[in-house]
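Asks: sequence-free structure coming up:
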């Protein structure tokens, strides 16, 4: 193996993520130039719009909150070799269940009503994720297909509910408002930022603890590293996959529950601009690190907030932010492909025995 190959194999995932992000920015600049736009002006406006004031910063954190949750949800599934593309649908499930509980008057103190709404949202999302895990383990279903299809089913069913049986008065397809006692309070008076960002950070810390310090986390990592070896060691791979999908769905459900009890204040049809799929980019940039997902979520949150400001200040399309997200995933994946090719090209050392012998 050449020196270059050795260096590539030893490259830190953090370095890969940083280089990938820089390359994504550079390539997007080239695309802007080719389209006749000034990239320096565009990024200066994005930075000003996302970090230039207290209000801009709070808006960035608001945008980052769901991305942290969905990044965590996707990452947990991926750790167990499962590609959970159903985060969006599981988030919708959690949001709808939490909204139903939150808008129902209950003889409970406000904090308990809020807690119950969040817990029910977690359970709803978790069950939606566990269903995918069950289909995978019991029938060998491809989780990419089942999660994609369940997204359509769940999202359209939620749209039906808010357009017909649960529709509040007015032209907008939405539920009634969640009662005030079941809403998350604001962190800073006069700003829209709520305690949702704190819950997101706590969720990341809990995920880190679970994956690194518990038996379940050890089993998930073992299955992710080598499924056959894990099975040989006595780990029930099917059970681990089921639990991982339950955990992943629960995080997505918590995302939806937190959204409707904070900025949403009710379930609104189409409330998500694709948070579930943006979580894939967040997890990729963070190299599947729970703490890295916090930073990656804030970075993408800043890009989204800055893009809205860019739309007001210029004629540059906000879709360039989506281009950056896609480029990040492409560049993060490229070194993994190189490593796979290098690994597949390895030859046994001289004097070694082949498995066939």
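Replies: Received, thanks. The structure displayed is predicted, hence computed values, not measured ones.
Asks: From now on I want contacts and neighbour counts done on CA atoms only, so please keep to that.
Replies: Noted.
Asks: Let me see the contact set for residue 119.
Replies: 98, 254 (C-alpha atoms under 8 Å, 6 or more residues apart in numbering).
Asks: hey, where'd the helices end up in the stretch 1-150 of the chain?
Replies: Applying DSSP state H, counting those that start in this stretch to the stretch 1-150 of the chain gives helices spanning 3-10, 13-34, 39-51, 54-79, 87-103, 110-139, 143-163.
Asks: my read: residue 287 touches residue 13, true?
Replies: Yes - with contacts counted by C-alpha atoms under 8 Å, residue 287 reaches residue 13, the gap being 5.9 Å.
Asks: Looking at the two now, which is surrounded by more residues?
Replies: residue 287 (21 against 18; other C-alpha atoms under 10 Å).
Asks: and the more buried one, which of the three is it?
Replies: coil (DSSP: H, G, I helix; E, B strand; the rest coil).
Asks: picking up where we left off before, would you tell me which of the helices of the stretch 1-150 of the chain gets closest to residue 207?
Replies: Among those, helix 54-79 comes nearest to residue 207, with 7.7 Å by C-alpha to C-alpha.
Asks: by how many degrees do that closest one and helix 87-103 diverge?
Replies: 120 degrees (axes from the mean of the first three to the mean of the last three C-alpha atoms, to 10 degrees).
Asks: Can you give the distance from helix 54-79 to the centre of its chain?
Replies: Distance, stretch centre to chain centre, for helix 54-79: 7 Å (C-alpha atoms, centre = their mean, to the nearest Å).
Asks: ok, second structure coming up, stack it against the first:
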């Protein structure tokens, strides 16, 4: 029970439980009823088909940004630039979706592929600088987030529109939206992107766990020096990890541009999808299956929080506090591990 595999399952579960308990204590301190608060959150996330559709819609980009961060983590890299890669992928998808018309069988796959390539290019830059010059990827990716944000804003105003704050809607042939899914979920914004996100999770699992490339990436993540000594091309694997990570994040952007919103607005700040992806990856223990489960939790928390002020009088900011506490407990996993081991010793 104290194996690494068991801990990888136990620690996220305990972290979620502790985060929810701490959130309940905070609600009590400030005079709110935690039972009513969490009941309202559940109703807001799964109470009817509409909010269920909205939860699935929110889960979709979280899966992909979580995969982006987790994939880089498995190679020993911290891709804090998933946010910028999301924006660039979003921009590329909308650009293709609004620039011309073609049959859906061509137009939609092309828009998604171009978004993935845009994210890959945005991931390639810090990967190359890390591999060839030793520049830390955290610094480069943080700066590229701002480059992506302000470049996208400028392109929206000056290239994709006539000094407007948003682009036109993407053509129907490039849209992931589904009248059938929207009708099924009382006209929520759920779209077919969830299938792409789940397929991407399978792809990550296959690459990491079932291919020689994945073995090399994991080896580099564990120990770069030992990997180099054994004959592996460490710089190549660093670049490859960042490129694939960027592909996942670029796909997340295309989900928003072609599915949820169908266009791109000028943004005053970040979408936070990439930053939330860091939390999703940490809670999911950087595994594909774990990321999917963590994305479901985070999506439910984000959507369900919207129901808390009206139904229970609890401010939505409390959910952000709960998420922060969950991540705190995940980051403090060595303390949880110590308590579990000590408890096991006392049992003996």
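Replies: Noted; the coordinates are in hand. Keep in mind that what you see is a predicted model, and the values were worked out from it rather than measured.
Asks: sorry, back to before: let's have the helices of the stretch 1-150 of the first structure in JSON lines, adding distance to residue 298 of the first structure.
Replies: Below are the helices of the stretch 1-150 of the first structure laid out as JSON lines (distance: least, C-alpha to C-alpha, whole Å):
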{"stretch": "helix 3-10", "distance to residue 298 of the first structure": "28"}
{"stretch": "helix 13-34", "distance to residue 298 of the first structure": "14"}
{"stretch": "helix 39-51", "distance to residue 298 of the first structure": "10"}
{"stretch": "helix 54-79", "distance to residue 298 of the first structure": "5"}
{"stretch": "helix 87-103", "distance to residue 298 of the first structure": "19"}
{"stretch": "helix 110-139", "distance to residue 298 of the first structure": "23"}
{"stretch": "helix 143-163", "distance to residue 298 of the first structure": "26"}
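Asks: Can you name the residues that contact residue 300 of the second structure?
Replies: By C-alpha under 8 Å, 6+ apart, the contact set of residue 300 of the second structure is 42, 45-46, 55, 58-59.
Asks: ok, back up a step: most neighbours per residue, which of the helices of the stretch 1-150 of the first structure?
Replies: Highest mean neighbour count of these: helix 87-103, a mean of 31 (counted as mean count of other C-alpha atoms under 10 Å).
Asks: In the second structure, point out the residues matching that one.
Replies: Using TM-score structural alignment, the residues of the second structure aligned to helix 87-103 of the first structure are 82-98.
Asks: The matching stretch vs the first structure, mean deviation?
Replies: After superposition onto the first structure, stretch 82-98 of the second structure sits on average 0.5 Å from its aligned residues (mean C-alpha distance after the TM-score superposition for the first structure).
Asks: My read is that residue 81 of the first structure contacts residue 224, right?
Replies: Yes - the pair residue 81 of the first structure / residue 224 is scored as a contact, 5.3 Å apart, by C-alpha under 8 Å.
Asks: So which of the contacts of residue 300 of the second structure is the closest to residue 202 of the second structure?
Replies: For the contacts of residue 300 of the second structure, the nearest to residue 202 of the second structure is residue 59 (15.8 Å; C-alpha to C-alpha).
Asks: is it true that the closest one touches residue 299?
Replies: Yes - under the criterion of C-alpha under 8 Å, residue 59 of the second structure makes contact with residue 299 at 4.8 Å.
Asks: Residue in the first structure paired with residue 23 of the second structure?
Replies: Residue 23 of the second structure maps onto residue 28 in the first structure, with residues paired by TM-score structural alignment.
Asks: That match contacts residue 325, correct?
Replies: No - Residue 28 of the first structure is not in contact with residue 325 according to C-alpha under 8 Å; the separation is 10.1 Å.
Asks: Report the contact partners of residue 28 of the first structure.
Replies: Residue 28 of the first structure touches 320, 323-324, counting by C-alpha under 8 Å, 6+ apart.
Asks: Quick one, which of the residues you listed are buried?
Replies: Using 16 or more other C-alpha atoms under 10 Å as the burial test, these include 320, 324 as buried.
Asks: Between the contacts of residue 28 of the first structure, which sits nearest residue 219 of the first structure?
Replies: Once C-alpha to C-alpha is applied, the member of these that ends up nearest residue 219 of the first structure is residue 324, at 34.4 Å.
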